[in-house]
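Engineer: based on what follows, work out the 3D shape:
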Amino acid sequence: MKRSNLMIPLLLLALHGGAQTVKRISLPEALTMAATGNRQLQIQALEEVRQREVTKETRSRLLPNVAASGSYLRYFDRQVIFLPGSFAGTEKPVQDVAVGGKNAFNGYVSASQPLLNEGARRQTKTAVYDEKIQREKTADLRGNLGTQISIFYYDMLLMQSQIALHQQSLARNEKALKDTRSLFAQGRSLKQDTLRAFIAVENLRTAIAYLQNNLDVAGIQLKRLIGMDDAVTIGLSDTLVAELPAEGAYELESAIATAVQHRPDMAVQKLLTAKSGLELAVAKAERIPQINAVGQYQLQAQADNFRLGQYAWPPTSFVGLQVAVPIFNGNRIKTKVSQAEIRIKQETIGQEDLAQSVRSELASLLSQWKETNEQLRIQQRTVELAGISYTMMDDRYRNGLSTRLELTDAELALTQAKLNYLQAVYYHKVTQVRLRRAQGLLQLP
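Structural biologist: Okay, here's the model as predicted:
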């Protein structure tokens, strides 16, 4: 008895835990989730942080450098210096003399401060440009993700709407199959009509299963992009509804001006062109002398014992300037300058090519945009006419003025018109997404 009382709550708990909760999300919610959950975006954000650290490292070449060092040496034989024999009290021209203690201690603190290092200063500016480039690359990635997520979302909306439409058509065709079988049993219909109705029903079931499988696959891809766990089942809260814009909503020159202002890839190309100019300046800066202020404080002692308290620690200190003037290094600087000049030409040509590519892309998308608007209006009218035709044919069939075959053909025409309309709405939405992306206006929140 006690065991049965325990099993009931466990069974209820298992049933409750096994039930999957569908998380319904809208397109803005999906974009917001991707802003924090997408792994590619997280990697790029870390790359931004890394580049900031690189800039700090480059800037450190202009800051003071302080170092401390110490050493202990044990000599088994005393150190030897060579002196003229007269200095050592011998008649030899050169006399070796053993000096110093067998224990040698040495410690010093040194400091240096660059006073003139034009190459390091210009490299710091180059690193700052690299930071800006990484920020623009992050913005470009956010735009690409926004485009991918939007298109996946509209793909799923299209398949979801197609499934609903096919299910409606399936219900009508199942009724038609039932009616055809009844008429065939009464001898008022041909076997061919029954077979045709059966094939139509099976084709619709196959189409629904195919669309459902594609919808599940698209859902997995969408969850990966927004950083959601695969175990979560998602649903879409938006609907595939067309929003026709006003005439002249997009003009080519206005779209190009917007793209120049907002597209991250164009900003990256401008930064690369400016950076190549700095790299040329860095190469030329190697011809400029480098000046450093230096200083050192040193303590040293030597003895044969370890009575450190009796050691003498004479200090040695100095300050001064170090000047390095490049004279000849095998034409390395000249070669680096030539490379930098070639890079400037490459980036300039790349900037011009990108501008032409953006112009062509926008012109093509604007043409597609106008075409999708026109197709949307045509398909809207076609659905209205197909609906009227189906209603008229249904009335005629109910009054015995038309055949089931004619009604089936009208139903098929209505279903196809609705499918074409859904496809037109989808292309309209996707073209709008790509047009906004091409102008640099599509970003994650």
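Engineer: all contacts plus neighbour counts: C-alpha atoms, from now on.
Structural biologist: Noted.
Engineer: now the spatially most central residue of the chain: closest residue in space, sequence neighbours ignored.
Structural biologist: By C-alpha atoms, centre = their mean, the chain has its centre lying nearest to Leu141, at 3.3 Å. The spatially closest residue to Leu141, leaving aside those adjacent along the chain, is Leu41, at 7.0 Å (C-alpha to C-alpha, 6 or more residues apart in numbering).
Engineer: isn't the one you found up against Ala35?
Structural biologist: Yes. Under the criterion of C-alpha atoms under 8 Å, Leu41 makes contact with Ala35 at 7.5 Å.
Engineer: which neighbours do the two share?
Structural biologist: Here Leu41 and Ala35 share the contacting residues Arg142, scored by C-alpha atoms under 8 Å, 6 or more residues apart in numbering.
Engineer: which strands and helices lie in contact with the helix or strand where the residue nearest to the centre of the chain lies?
Structural biologist: Under the criterion DSSP states H and E, the helix or strand holding Leu141 is helix 118-185. Other elements packing on helix 118-185 under the criterion 3 or more C-alpha pairs under 8 Å, 6 or more residues apart in numbering; DSSP states H and E are helix 27-37, helix 39-59, helix 191-226, helix 264-285, helix 404-438.
Engineer: so can I have JSON lines of those showing distance to Gly309 and mean neighbour count?
Structural biologist: Supplementary listing: the helices and strands packed on helix 118-185 in JSON lines, determined by distance: least, C-alpha to C-alpha, whole Å; neighbours: other C-alpha atoms under 10 Å:
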{"stretch": "helix 27-37", "distance to Gly309": "64", "mean neighbour count": "19"}
{"stretch": "helix 39-59", "distance to Gly309": "43", "mean neighbour count": "16"}
{"stretch": "helix 191-226", "distance to Gly309": "70", "mean neighbour count": "17"}
{"stretch": "helix 264-285", "distance to Gly309": "52", "mean neighbour count": "20"}
{"stretch": "helix 404-438", "distance to Gly309": "77", "mean neighbour count": "20"}
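Engineer: run this one through as well so I can compare:
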Amino acid sequence: MRMHAMALAVLLAGCAATVPPPPASSLRTPAAWRTAVEGQSSEPVAREWWQSFGDPALTALVAQALQNNGDLRVARARVAQYRALVGVAEAGQKANVIVDSAPTRTRQLAYNGVPYVTNVYQAEFQANYEVDVWGRLAALTDAAVATYQSEQANADAAALSIAATVASGYLNLRGLDAQLALTEATLKLREESRNLAQKQFEVGYSSRLEWLQAQAEYQTTAEQIPQLKRAIFEQENALSILSGGNPGPVARGVELEALQPPAVPAGLPSELLRRRPDIARAEYNLVAINANLRATRDQMLPSFKLTAVGGVQNLKWHDFVNAPTALWRLTGAVAAPVFEGDRIQHQTDAAAAQRDQAIYAYENAVRTAFSETDNSLGAIVRLKEQAVQNDARRATAAETLRIAHNRYRNGYASYLEELDAQRTLFAADVNRLQLRTRILTASVDLYRAMGGGWTGR
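Structural biologist: Next up is the predicted model:
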């Protein structure tokens, strides 16, 4: 008998659909990053890494965004939805009990035409339970759990993206503030130059052309101020919306010059596989699809169900409660598809193709993480090198302006030389502020690329 049972199990297992093998992995993890950065921190990436900039206003803005951002609240609601669906899947592995109570009161006519009233008290319960012999129900539960974990990782990825976007937006706002202050200060200098050129023209010391050139330069600088104010206005509104509020002003903290980029965190490429929530999401999606594939494959296998039905019925309430008529039935059912025109095999092939897509998506997510991190490291190094050259350029431009100004005041050169030197120095100053802002935002990009301290696994 035991041999017959084993033979039957092997025969039934052979009824499962055939699963194509997964594709071979083409992913190769590099041993190190292409760009080496000096002064890397040995500390792990802080979870609330934006606090490393030392700006309380930035910290408060990110905290507000993580609490109130609309997209993030939607992602968290999806997590709650899929958490509940795990419970639905787990309930499929438990018994299902239904109770049906139907007391009935009927007025009818007897054979002699006299009406009479009949009371019928009836209650029935039914219990169903499917024996998960092949693990199909367990596979569906595993798929639900992995999908829930994927949604949780997706919410973490959204939180990391929101924090990085808010931090970059705030740093860009401080850069615009610094450019506005620089332009307003430059406008005062242009006004002094214009007044000087006007006086020299009025006394006949210089030509009207030089005075008009000074006037034009003043107007050019003045034109940039409303442009910068508009950019600041729009940036404030964008940050307000990101933080879950209405369009409005944004509180400022530390000045751009005082903001220092945090130390570059150390880490190997292999560590990204555990730190990036988007990689975790792709991995959980693959787990869920593999579990669904197992469940789809086993649809051809027979299912074993136990059904128990019982009930009580009587015409009188007293007898119904105390001495009811008891009825019951116990059924064991085995059901299996015999012929479905290869439908289940085609469904299995489709699920296997989804598995292959998930494998490719996982590999793409890992490669993207490698690229983003390497690009961020390279950006920090190159921007710092550019800042060194910009400092030298600015020093040269400042000295050129000093000499040109003295030559002009003493009558040895035309105003055009001083005007050209002013433009060069102003361009160097603007570029210096933009470089400082880009170095700060590059640090944000690096922390985003390295997982931002996420420790979900």
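Engineer: quick TM-score on the pair, please.
Structural biologist: Scored against TM-score structural alignment, normalised by the length of the first structure, the superposed chains reach a TM-score of 0.78; 390 aligned residues with a C-alpha RMSD of 3.0 Å.
Engineer: and the aligned residue in the second structure for the residue nearest to Leu141 of the first structure, what does it touch?
Structural biologist: In the second structure, the residue paired with Leu41 of the first structure according to TM-score structural alignment is Leu72. Leu72 of the second structure is in contact with 66, 155, 158-159, 162, counting by C-alpha under 8 Å, 6+ apart.
Engineer: give me that answer again for 7 Å
Structural biologist: Taking C-alpha atoms under 7 Å, 6 or more residues apart in numbering as the contact definition, Leu72 of the second structure lies against 155, 158-159.
Engineer: likewise for Gly87 of the second structure?
Structural biologist: No contacts exist for Gly87 of the second structure under C-alpha under 7 Å, 6+ apart.
Engineer: could you say which helix or strand contains Pro114 of the first structure?
Structural biologist: Counting by DSSP H and E, the element that carries Pro114 of the first structure is strand 103-116.
Engineer: hmm, back to that, just give me the match in the second structure for the residue nearest to the centre of the first structure.
Structural biologist: Under the alignment (TM-score structural alignment), Leu141 of the first structure maps onto Ala158.
Engineer: kindly report the same for Ser182 of the first structure.
Structural biologist: Taking TM-score structural alignment as the alignment basis, one finds that Ser182 of the first structure is matched in the second structure by Lys199.
Engineer: ok, that match - how many residues close by?
Structural biologist: For Lys199 of the second structure, the count of nearby residues is 14 (other C-alpha atoms under 10 Å).
Engineer: if we can go back for a sec, quick one: distance of the strand holding Pro114 of the first structure to the chain centre.
Structural biologist: 47 Å (C-alpha atoms, centre = their mean, to the nearest Å).
Engineer: check stretch 71-80 of the second structure too.
Structural biologist: Stretch 71-80 of the second structure has its average C-alpha position 11 Å from the chain's average C-alpha position, going by C-alpha atoms, centre = their mean.
Engineer: which SS state does Leu306 of the second structure fall under?
Structural biologist: Judged by DSSP: H, G, I helix; E, B strand; the rest coil, the three-state class of Leu306 of the second structure is strand.
Engineer: contacts only, for it.
Structural biologist: Neighbours of Leu306 of the second structure in contact, by C-alpha under 7 Å, 6+ apart: 128-130, 331-333.
Engineer: what segments of the stretch 301-445 of the first structure are strands?
Structural biologist: Listed in chain order, the strands of the stretch 301-445 of the first structure (DSSP state E, counting those that start in this stretch) span residues 315-324.
Engineer: for the counterpart of Ala143 of the second structure in the first structure, grab the count of nearby residues.
Structural biologist: Superposed on the first structure with TM-score structural alignment, Ala143 of the second structure falls opposite Thr126. Neighbourhood size, Thr126 of the first structure [other C-alpha under 10 Å]: 22.
Engineer: same question, Arg276 of the second structure
Structural biologist: Per other C-alpha under 10 Å, the neighbour tally for Arg276 of the second structure reads 27.
Engineer: show me what contacts the aligned partner of it in the first structure?
Structural biologist: When the first structure is aligned by TM-score structural alignment, Arg276 of the second structure is paired with Arg263. Each residue near Arg263 of the first structure by C-alpha under 7 Å, 6+ apart is listed here: 439-440.
Engineer: quickly note the distance from Arg263 of the first structure to Glu136 of the first structure.
Structural biologist: Noted for Arg263 of the first structure: a distance of 9 Å to Glu136 of the first structure, by C-alpha to C-alpha, to the nearest Å.
Engineer: swap in Gln423 of the first structure?
Structural biologist: Distance check for Gln423 of the first structure against Glu136 of the first structure: by C-alpha to C-alpha, it reads 35 Å.
Engineer: surely the match of Ala143 of the second structure and Gly277 touch.
Structural biologist: No. With contacts defined as C-alpha atoms under 7 Å, Thr126 of the first structure does not count as touching Gly277, sitting 9.4 Å away.
Engineer: coming back round to it: export the helices and strands packed on helix 118-185 of the first structure to CSV and tack on distance to Arg121 of the first structure?
Structural biologist: What follows is those, written out as CSV (distance: least, C-alpha to C-alpha, whole Å):
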stretch, distance to Arg121 of the first structure
helix 27-37, 36
helix 39-59, 7
helix 191-226, 41
helix 264-285, 9
helix 404-438, 37
